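> Please work out how this folds:
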Amino acid sequence: MNVCFPDTQDDTPRIPIELNRVGVTGVKKLLRIERINKRPIILLPTFDAFVDLPNDQKGIHMSRSPEAISEVMEDVTKNSALEVETICAEIVNKMMQKHEYAKRVEVHMTSDYMHIRESPATKNKTQEVSKLKAKAIGYREDGQIKIQKMIGAEVIGMTVCPCAQESVKEADKSKLLEFLDEQTTEKVLNTVTFASHNQRGIGTLLIEVPENEVIKAEDIMSIVEKAMSSPVYELLKRPDENAVVMNAHEKPVFVEDCVRNMMEGILENFYHLPDDTVITAKQINEESIHRHNAYAEKNTTMKELKEELNIKSDD
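Now for the predicted structure:
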């Protein structure tokens, strides 16, 4: 006997209010990405998927969102050369078909990304983890589905406070002048590395991927990491620890500097991208001498970024 269950999602809500984002979070899948002449990358990504909901509909058909993710991921196993941002775009397209009432669909993907690197002094190989991020937003326009794709990364590094370092330097200068002349004191100040307080920095950078363009996540990770005072490492011997600390204190940066450094890295690596390419960067520095954290963010386009720095776009 077949039972016809009621579809209460299509009922009229008691309170007719439109909702911006309704969906599912924390959907985990296994993903294998093939690479030419390299070992494949195995990821365990987590997906969040949302649609907007009109004011005359009680609820979305919730099961259709993880269903769309599953169907796309099944297709990916047959074509594992797809970039992660394209996978998100395919999910958006599938959700648009299943949620015909939705004007806007948004899909986020985050996954741990393992990579091998060498420690700075002993050159020991160590496994490091960053966060690979991808995003796709789809919307209906004139009967067509338009989809924006973004690729990005979240990287942990180390920052050194410039303000505290200058304070320490001035305090030490006063002490040195008690028994050294001005010229010798300056030589000492220019030779030694001065202490400061440190932060664990968490940098995030997302950039839109235009059609027919390929942006490597590894390049974005490199930009974020270089924006801070120093990389951090899972495995460090004493010579490595010394190298990390010394190198970091030679490059003190504020949280604001980190975001500006990311913007500079974007221009150096992706200057050729279209003017309307969207860029989002943020930095969180987890303070060591304060109970609060420091935060900075920048949302811009390639055109706006070039205009701010008085850089002429190519014709």
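> going forward, measure contacts between C-alpha atoms and count neighbours the same way
Will do.
> residues in contact with Leu30?
Counting by CA atoms under 8 Å, 6 or more residues apart in numbering, Leu30 makes contact with Ile42, Leu43, Leu44, Pro45.
> please redo it, this time with the cut-off set to 6 Å
Leu30 is in contact with Leu44, counting by CA atoms under 6 Å, 6 or more residues apart in numbering.
> And the contacts of stretch 201-210?
For stretch 201-210, the external contacting residues (CA under 6 Å, 6+ apart) are 149-158, 224, 277-285.
> give me that answer again for 8 Å
133-134, 148-159, 215, 220, 224-225, 228, 258, 262, 273-274, 277-286.
> Name the residues of the helix or strand harbouring Lys306 that come out as buried.
In the assignment (DSSP states H and E), Lys306 maps to helix 302-308. Buried residues in helix 302-308, counted by 16 or more other CA atoms under 10 Å: Met302, Lys303, Glu304, Leu305, Lys306.
> all strands of the chain, in order?
19-28, 31-35, 38-43, 46-53, 104-118, 125-141, 144-160, 198-208, 230-231, 278-286, 294-301 (DSSP state E).
> Leu176 is nearest to which of those strands?
With CA to CA as the criterion, Leu176 lies closest to strand 144-160 of the strands of the chain, at 23.6 Å.
> so who does the spatially closest residue to Lys251 that is not a sequence neighbour touch?
Closest residue to Lys251 apart from its sequence neighbours, by CA to CA, 6 or more residues apart in numbering: Ser229 at 5.1 Å. Going by CA under 8 Å, 6+ apart, Ser229 touches Gly157, Met158, Thr159, Val160, Asn247, Ala248, His249, Glu250, Lys251, Pro252, Val253.
> For these, which entry has the maximal number of neighbours?
Thr159 (29 neighbours; other CA atoms under 10 Å).
> ok, that one to Gln199 distance?
Per CA to CA, to the nearest Å, Thr159 is found 5 Å from Gln199.
> tell me, what's touching the two both at once?
Residues touching both Thr159 and Gln199 by CA under 8 Å, 6+ apart: Asn285.
> burial of Ile116, as a residue count?
10.
> So it versus Thr126, what's the distance?
Ile116 sits 6 Å away from Thr126, taking CA to CA as the criterion.
> do Tyr101 as well
Tyr101 sits 49 Å away from Thr126, going by CA to CA.
> what does Pro210 give?
Pro210 sits at a distance of 34 Å from Thr126 (criterion: CA to CA).
> cool, Pro252 as well?
Distance, Pro252 to Thr126, by CA to CA: 25 Å.
> which two of the contacts of Ser229 lie the greatest distance from each other?
With distances taken as CA to CA, the most widely separated pair in these is Gly157 and Glu250, at 14.9 Å.
> If I follow the layout properly, Glu128 ends up in contact with Glu118?
No: using CA atoms under 8 Å, Glu128 makes no contact with Glu118, being 9.8 Å away.
> Let's compare: structure for the following, please.
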Amino acid sequence: MTHMTQGRNSIKDVQNSCDERGIAIQKVGVSDVHLPFLIKTKSGSFQTVLAKIKLTVDLPEEFKGTHMSRFIEILSDWSQKPVLYRDMEYMLTDTIDRLQAKRAHIDINFKYFIEKTAPVSGLKSMLDYDCVFSGELARGEHLDFTFGITVPFTSLCPCSKEISQYGAHNQRGIMRAKIKQQLGKFVWIEDLAEMMEQQGSCQVYPLLKREDEKYVTEKAYENPKFVEDVLRDLVLMLRKVDGIQWFEVECENYESIHNHSAYAAHVESVDK
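Next comes the predicted model:
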């Protein structure tokens, strides 16, 4: 036996000692872990993203602590493999096995980039979307998976358009959606983003020429919506998406003539 092995074996493992306070911990692990991750795309390839991750397991009342280093080992291994719904189930199964736990949970927050085409000039550019994959798995059960995305949009105030002799004030807004789908169902990030963008007065584009700016300005003017309108149209759209069991949506307009935002939210279980 080498000197290094002897030294490692002689180090006291405090976290494996017994705790007598009788309190089980539902979630213990690591948070704010930043790693490059590979996210599967609709095209069949993958996109490298910078992910901020929280990975936890349950801890029985008799154990003093968990093995924190193992979480980093797991995430480092999985950061090299493209991740989607089914892959998260394998990842959490791996976590449960390595940590000898009954339940594991993960949140992967990341920016995802989708190519956008300007409406008139046809110029292409990349727009970033804040996304989160959340998964919870109990030993011997199926993955409980939630997907969230934040989508920017333009809205134009119907009241301003109605009462003004010319013009109407508009604002940039964001809509957030979290969805939970039936086992075996999955909606791609690209598809959900596109469906959500249709619910505002107009889409947001990173790159616009003069002819594009004219188009989006007039399109928003022809399609005025309150924040409540955007939210309700978003709800109606999500009700039609195949396999959704539950969703939570929020809309927020960053008002251009007020020093506050307009906000609306809705949560719904879908019975299909």
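> Kindly provide the distance from the aligned partner of Tyr85 of the second structure in the first structure to Ala121 of the first structure.
Structural alignment (TM-score structural alignment) places Tyr85 of the second structure against Glu85 in the first structure. Remark: distance between Glu85 of the first structure and Ala121 of the first structure (CA to CA) = 36 Å.
> Then Lys298 of the first structure?
Going from Lys298 of the first structure to Ala121 of the first structure by CA to CA gives 34 Å.
> Please apply the same query to Ile33 of the first structure.
32 Å.
> try Asn293 of the first structure
In terms of CA to CA, Asn293 of the first structure sits 31 Å off from Ala121 of the first structure.
> and what of Pro16 of the first structure?
Distance from Pro16 of the first structure to Ala121 of the first structure, by CA to CA: 63 Å.
> Looking at those two now, which is surrounded by more residues?
Just comparing Pro16 of the first structure and Ala121: by other CA under 10 Å the higher neighbour count belongs to Ala121, 15 against 12.
> I'd like to check which residues are in contact with the match of Tyr85 of the second structure.
Each residue near Glu85 of the first structure by CA under 8 Å, 6+ apart is listed here: Ala134, Lys135, Ala136, Lys149, Met150, Ile151.
> try 6 Å this time
Ala134, Lys149, Ile151.
> Distance to Ile91 of the first structure for the strands of the first structure - can I get that in a markdown table?
As requested, these are exported to a markdown table (distance: least, CA to CA, whole Å):
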| stretch | distance to Ile91 of the first structure |
| --- | --- |
| strand 19-28 | 13 |
| strand 31-35 | 14 |
| strand 38-43 | 17 |
| strand 46-53 | 9 |
| strand 104-118 | 7 |
| strand 125-141 | 9 |
| strand 144-160 | 11 |
| strand 198-208 | 17 |
| strand 230-231 | 34 |
| strand 278-286 | 21 |
| strand 294-301 | 25 |
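> Which of the ones you listed sits closest to Ser80 of the first structure?
Using CA to CA as the measure, strand 31-35 is the one of those that comes nearest Ser80 of the first structure, at 5.2 Å.
> so how much does that closest one differ from the second structure once superposed?
Superposing on the second structure places strand 31-35 of the first structure at an average distance of 5.2 Å from its equivalents, by mean CA distance after the TM-score superposition for the first structure.
> other SSEs contacting that strand?
Packing partners of strand 31-35 of the first structure (3 or more CA pairs under 6 Å, 6 or more residues apart in numbering; DSSP states H and E): strand 38-43.
> The strand it packs on vs strand 31-35, what angle?
Following axes from the mean of the first three to the mean of the last three CA atoms, to 10 degrees, one obtains 160 degrees for the angle between strand 38-43 of the first structure and strand 31-35.
> returning to what we had before: of all the strands of the first structure, which one is nearest Lys173 of the first structure?
strand 144-160 (19.9 Å).
> Run the angle between the closest one and strand 125-141 for me.
Computed by the same axes, to 10 degrees, the angle separating strand 144-160 of the first structure from strand 125-141 equals 150 degrees.
> who touches strand 144-160 of the first structure?
Contact with strand 144-160 of the first structure is made by 85, 130-139, 198-209, 221, 228-232, 252-253, as judged by CA under 6 Å, 6+ apart.
> Buried members of those residues into ChimeraX, please.
The buried subset of those, as determined by 16+ other CA under 10 Å, is captured in ChimeraX by this line:
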select :85,130,131,132,133,134,135,136,137,138,139,198,199,200,201,202,203,204,205,206,207,208,209,221,228,229,230,231,232,252,253
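> Tell me which residue of the second structure lines up with the residue nearest to Lys251 of the first structure.
So, by TM-score structural alignment, Ser229 of the first structure is matched to Ser201.
> how about Val188 of the first structure, what does it touch?
Applying CA under 6 Å, 6+ apart, no residues qualify as near Val188 of the first structure.
> what's the distance between it and Asp172 of the first structure?
For Val188 of the first structure, the distance to Asp172 of the first structure - CA to CA - is 10 Å.
> got it, and Lys149 of the first structure?
For Lys149 of the first structure, the distance to Asp172 of the first structure - CA to CA - is 52 Å.
> out of these two, which sits in the more crowded spot?
Lys149 (23 against 14).
> Map that one across to the second structure for me.
So Lys149 of the first structure corresponds to Phe145, using TM-score structural alignment.
> repeat for Pro6 of the first structure
That one, Pro6 of the first structure, aligns with Lys12 by TM-score structural alignment.
> And that match, how far from Thr66 of the second structure?
15 Å.
> Pick out whichever of these two has more residues nearby.
Thr66 (20 against 9).
> Can you get me a residue count around the closest residue to that one other than its chain neighbours?
Excluding its sequence neighbours, the residue lying closest to Thr66 of the second structure (CA to CA, 6+ apart) is Gln15, at 6.3 Å. Neighbours of Gln15 of the second structure under the rule other CA under 10 Å: 13.
> Also Leu19 of the first structure?
13.
> for the one 4 residues further on, same thing?
Gly23 of the first structure: 21 surrounding residues under other CA under 10 Å.
> for Ser256 of the second structure, same thing?
12.
> counterpart of it in the first structure?
Counting by TM-score structural alignment, Ser256 of the second structure corresponds to Ser288 in the first structure.
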